[in-house]
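Asker: Provided below are the primary sequence and the corresponding predicted coordinates.
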Amino acid sequence: MQQHLMRRKRICEQHLQTLGGITSALGEKDSYTRAHGHRVALYAVRLARRLGLPAEDIRNIGIGGWFHDVGKLALSDHILTNREAHLSGELRQEVRCHPLIGAALLKHIDFLGPAVDFVLFHHERKDGSGYPFGLKDGEIPPGAKIVSIADCFDAVTTDRPYQKGQSIASAFKILRDGCRRCFCEAYVEVFIEEIEENGIIRNTGPASLLVDQLVRSAAGYPDM
């Protein structure tokens, strides 16, 4: 038993090093995307906790939020540094591949489990208009729905190369309007309650350590 645990720990350390290398590479390619991933993880965890989900589900959702855009490692630098609000059709198709690429990068790390699906499906929408598969409401895992809300909120409220961040009120309106075809309305309202009570994330700073704790706990290390 002891040998098995030691072997498991070595494998987990190797996987953690792999994940650390992936996030470092992403940060070197696009610092915004890495910081965005940290914030999305933290927002997703806050929503999952407020919904009363089990600890294991919260961890998986946090990990899915952290790595939701990791597939952008494979995108051209022109996309990541683009300062235009609208991309060409060819570049849009390239962007739509990032959930597939991200899931492929992560699928062999066994302890990530459902978190890989949250990466794969975070751009699916309840009316079937999302990508990469056009899934509809009941086909989308709840964790992916949570990550998509956190992703949208952070994208709207932070500065990007092609747009200035909008107000919290504007982000709330976008989320509520999106309930018609994109987001789970019940989750959106709970998320808005959470932000109204506890505020937005101004920076990731030491708070980003939570993400490392999420991964370690999912890998079989002591709970947070």
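Answerer: Yes, it's here. Quick caveat: nothing in here was measured; it's all calculated off a predicted structure.
Asker: contacts and neighbour counts: CA atoms only from here.
Answerer: Fine.
Asker: need the longest helix for the chain.
Answerer: helix 2-29 (DSSP state H).
Asker: Can you list the buried residues in the helix or strand following that one?
Answerer: Remark: after helix 2-29, the chain's next helix or strand is helix 31-50, criterion DSSP states H and E. Under the neighbour-count criterion of 16 or more other C-alpha atoms under 10 Å, helix 31-50 has 32-49 buried.
Asker: What's the first helix or strand after helix 31-50?
Answerer: Following helix 31-50 in sequence, per DSSP H and E, is helix 55-66.
Asker: Which residue is the nearest non-sequential neighbour of the residue most central in space within the chain?
Answerer: Using C-alpha atoms, centre = their mean, the residue of the chain that lies closest to the mean C-alpha position is G65, 2.3 Å off. The spatially closest residue to G65, leaving aside those adjacent along the chain, is A41, at 4.1 Å (C-alpha to C-alpha, 6 or more residues apart in numbering).
Asker: Identify the residues contacting that neighbour.
Answerer: Each residue near A41 by C-alpha atoms under 8 Å, 6 or more residues apart in numbering is listed here: 61-66, 147, 150, 211.
Asker: do P99 as well
Answerer: 68-69, 71, 119-123, 132.
Asker: With distance to C184, neighbour count and secondary structure added, can I get these in JSON lines?
Answerer: What follows is the contacts of P99, written out as JSON lines (distance: C-alpha to C-alpha, whole Å; neighbours: other C-alpha atoms under 10 Å; DSSP: H, G, I helix; E, B strand; the rest coil):
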{"residue": "H68", "distance to C184": "18", "neighbour count": "34", "secondary structure": "coil"}
{"residue": "D69", "distance to C184": "21", "neighbour count": "23", "secondary structure": "coil"}
{"residue": "G71", "distance to C184": "24", "neighbour count": "24", "secondary structure": "helix"}
{"residue": "V119", "distance to C184": "17", "neighbour count": "31", "secondary structure": "helix"}
{"residue": "L120", "distance to C184": "18", "neighbour count": "26", "secondary structure": "helix"}
{"residue": "F121", "distance to C184": "14", "neighbour count": "28", "secondary structure": "helix"}
{"residue": "H122", "distance to C184": "12", "neighbour count": "27", "secondary structure": "coil"}
{"residue": "H123", "distance to C184": "13", "neighbour count": "28", "secondary structure": "coil"}
{"residue": "P132", "distance to C184": "19", "neighbour count": "16", "secondary structure": "coil"}
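Asker: here comes the other one, which I'd like you to weigh against the first:
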Amino acid sequence: MIKLNKQNLYFLIILLIATLFLIYSYKSLLAADIKTFIIFTILALLAETLSVRLVNDAEVTVGFAVFIGSILVLGYEVSIWVAFMSELLCEIRHRIPYHTFFKKITNIGLYIVMVGGSGLIYERLGGVPGYINLQQNLFGFLALILTYFLINVGLLTIGLSILYKKSIKYIFSTTFKWALPNYIALAPLGILLAIIYINIGALGLLLFLIPLLVARHSFKLYMEMKKVYLETIQALATAIEAKDPYTRGHSERVARLAVAIAEELKMDSDFISNLQYAALLHDIGKIGIPEEILNKPCKLSEDEFSKIKTHPALGASIVKNVDFLAQASSFIMYHHERMDGSGYPVGLKGEEIPLGAEIIAVADVFDALTTDRPYRKAWRLEDALDELERSSGVQFRPAVIKALKKVLEREKIWKDAVN
């Protein structure tokens, strides 16, 4: 028996609405022009196959433009079946594993609900399949686009929020904040598709495929550029740690924990991206520190420690002139400051210290305490957390310590933090 938790309830509601749409529109499918139906199904399948993966296992496609065109040409009832058949064939092509069966079926249901809901609104506002007049029904076209966007992003945000146990605000800001401009950019292509098909026919769709593929390629390049940025930063972090075998993997662990803390604090996606970059590179300034100091197995002299204290400012100066790292530089610069003003390199205190720097400081110290160093063995995880809590309000911001504790308790990453 299937347990009716939030996730299963979400699946059932989507599938119920989708099933009702399919039953309601079946008679319209039987009366539809089969050639046009097949053409739009193939176009939608092609568009959905050429998807671009985002974070949180979400994907973006140019299928929106095809579904808009289908609604305008065939009407929403037949377009429901275009969505159903194209998505079903797409999932069959990927050979659905049993453990993801309900998730994939729900994904098909989401497309049916998006096309059915937005198309229904469009036709209720005066839209007529096969007839396009932007001047007469501009409000209907805008409602079609907006409704599709709201259903798509709204339902996916709720679903991912349930799946990953994150807030709706966080899922939206990290995954879908860019989506409305993307929909606005693709909507004219959908209208163009409908106009071409109505006036020229199937051969005219070859003209449509060019801008459609260009739009998909442009977005793919954008996502790949972001991936290259992150991989470049990770390579730099690895190069830094090559000087000190005891800190191998330290930057990635700090980045992972810092991001989790920021998510717990409900920070937005831009902040989290900058924080991740800064956390990966927080020790980049150690490039300028002699290896004999970094690897010294006993206590540092005052002169040696004064050299160590230069690494935050040196690190910030290295990254501040790189466009996509400029905002991360202040987090690197101040991650050794303390709430009581006794930190370095400037001696900031309290709220003067950027929150991102505070988060990195907590993640940095936690990881340092729980891993072996040349001068001591790793602390027990519980002891490390107790030590951080004792320093709350003196060295660290209390809100960040509380967030760390919640992250460790909720996500159970005690072992991940040190492995």
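Answerer: Noted; the coordinates are in hand. Remember, it's a predicted structure, so these values are computed and weren't measured experimentally.
Asker: counterpart of the residue nearest to G65 of the first structure in the second structure?
Answerer: Matched across to the second structure, A41 of the first structure falls on A255, judged by TM-score structural alignment.
Asker: Check P114 of the first structure too.
Answerer: For P114 of the first structure, the residue aligned by TM-score structural alignment is Q327.
Asker: Return the distance of the residue nearest to that match when sequence neighbours are not counted relative to I401 of the second structure.
Answerer: In this structure, Q327 of the second structure finds its nearest non-sequential neighbour in N274, 6.5 Å apart by C-alpha to C-alpha, 6+ apart. Using C-alpha to C-alpha, to the nearest Å, one obtains 20 Å as the distance from N274 of the second structure to I401 of the second structure.
Asker: For the equivalent of G89 of the first structure over in the second structure, give me its contacts.
Answerer: Applying TM-score structural alignment, one finds that G89 of the first structure aligns to E302 in the second structure. Going by C-alpha under 8 Å, 6+ apart, E302 of the second structure touches no other residue.
Asker: mean per-residue distance, stretch 168-177 of the first structure to the second structure?
Answerer: Aligned to the second structure and superposed, stretch 168-177 of the first structure gives a mean residue distance of 1.0 Å (mean C-alpha distance after the TM-score superposition for the first structure).
Asker: what's that stretch aligned against in the second structure?
Answerer: So stretch 168-177 of the first structure sits over residues 381-390 in the second structure, by TM-score structural alignment.
Asker: ok, which stretches of the stretch 51-200 of the second structure are helices?
Answerer: Taking DSSP state H, counting those that start in this stretch, the helices of the stretch 51-200 of the second structure run over residues 63-74, 76-93, 101-124, 138-164, 168-171, 179-199.
Asker: pretty sure the residue nearest to Q327 of the second structure is touching L325, no?
Answerer: Yes: N274 of the second structure is in contact with L325 according to C-alpha atoms under 8 Å; the separation is 7.1 Å.
Asker: about what we covered before: the first structure: which residue goes with the residue nearest to Q327 of the second structure?
Answerer: N274 of the second structure maps onto N60 in the first structure, by TM-score structural alignment.
Asker: Surely its match and A115 touch.
Answerer: Yes: judged on C-alpha under 8 Å, N60 of the first structure makes contact with A115 at a distance of 4.9 Å.
Asker: what's the overlap in contacts for those two?
Answerer: G143.
Asker: E351 of the second structure: how many residues sit nearby?
Answerer: Using other C-alpha atoms under 10 Å, E351 of the second structure is surrounded by 10 other residues.
Asker: what residues are up against the equivalent of it over in the first structure?
Answerer: By TM-score structural alignment, E351 of the second structure lines up with G138 in the first structure. Residues in contact with G138 of the first structure (C-alpha under 8 Å, 6+ apart) are K126.
Asker: do the same with F271 of the second structure
Answerer: Contacts of F271 of the second structure by C-alpha under 8 Å, 6+ apart are G356.
Asker: Once you drop chain neighbours, what's closest to E77 of the second structure?
Answerer: Per C-alpha to C-alpha, 6+ apart, closest to E77 of the second structure is S25, 4.8 Å.
Asker: tell me, the strand or helix carrying that neighbour lands on which residues of the first structure?
Answerer: Taking DSSP H and E as the definition, one finds S25 of the second structure inside helix 6-30. Per the alignment by TM-score structural alignment, helix 6-30 of the second structure matches no residues in the first structure.
Asker: what does that helix contact?
Answerer: Looking at what lies outside helix 6-30 of the second structure - C-alpha under 8 Å, 6+ apart - the contacts are 2, 77-78, 80-81, 102-103, 105-106, 109-110, 112-113, 116, 159, 162-163.
Asker: Show me what the next helix-or-strand element following it is packed against.
Answerer: Following helix 6-30 of the second structure in sequence order, the next helix or strand is helix 34-49 (DSSP H and E). Contacts defined by 3 or more C-alpha pairs under 8 Å, 6 or more residues apart in numbering; DSSP states H and E place helix 34-49 of the second structure against helix 63-74, helix 76-93.
Asker: Tell me the residue in the first structure aligned with H311 of the second structure.
Answerer: H311 of the second structure maps onto H98 in the first structure, by TM-score structural alignment.
Asker: In space, what's closest to that match - neighbours in sequence excluded?
Answerer: Nearest to H98 of the first structure is G71, by C-alpha to C-alpha, 6+ apart, at 4.3 Å.
Asker: And Y76 of the second structure, by the same measure?
Answerer: Per C-alpha to C-alpha, 6+ apart, closest to Y76 of the second structure is G119, 4.6 Å.
Asker: wouldn't that neighbour be in contact with L142 here?
Answerer: No: judged on C-alpha under 8 Å, G119 of the second structure makes no contact with L142 at a distance of 11.5 Å.
Asker: tally of neighbours for K402 of the second structure?
Answerer: 15.
Asker: Look up which helix or strand it falls in, please.
Answerer: Going by DSSP H and E, K402 of the second structure is in helix 398-411.
Asker: got the buried residues for that helix?
Answerer: With the criterion 16+ other C-alpha under 10 Å, helix 398-411 of the second structure contains buried residues 398-401, 403-405, 407-408.
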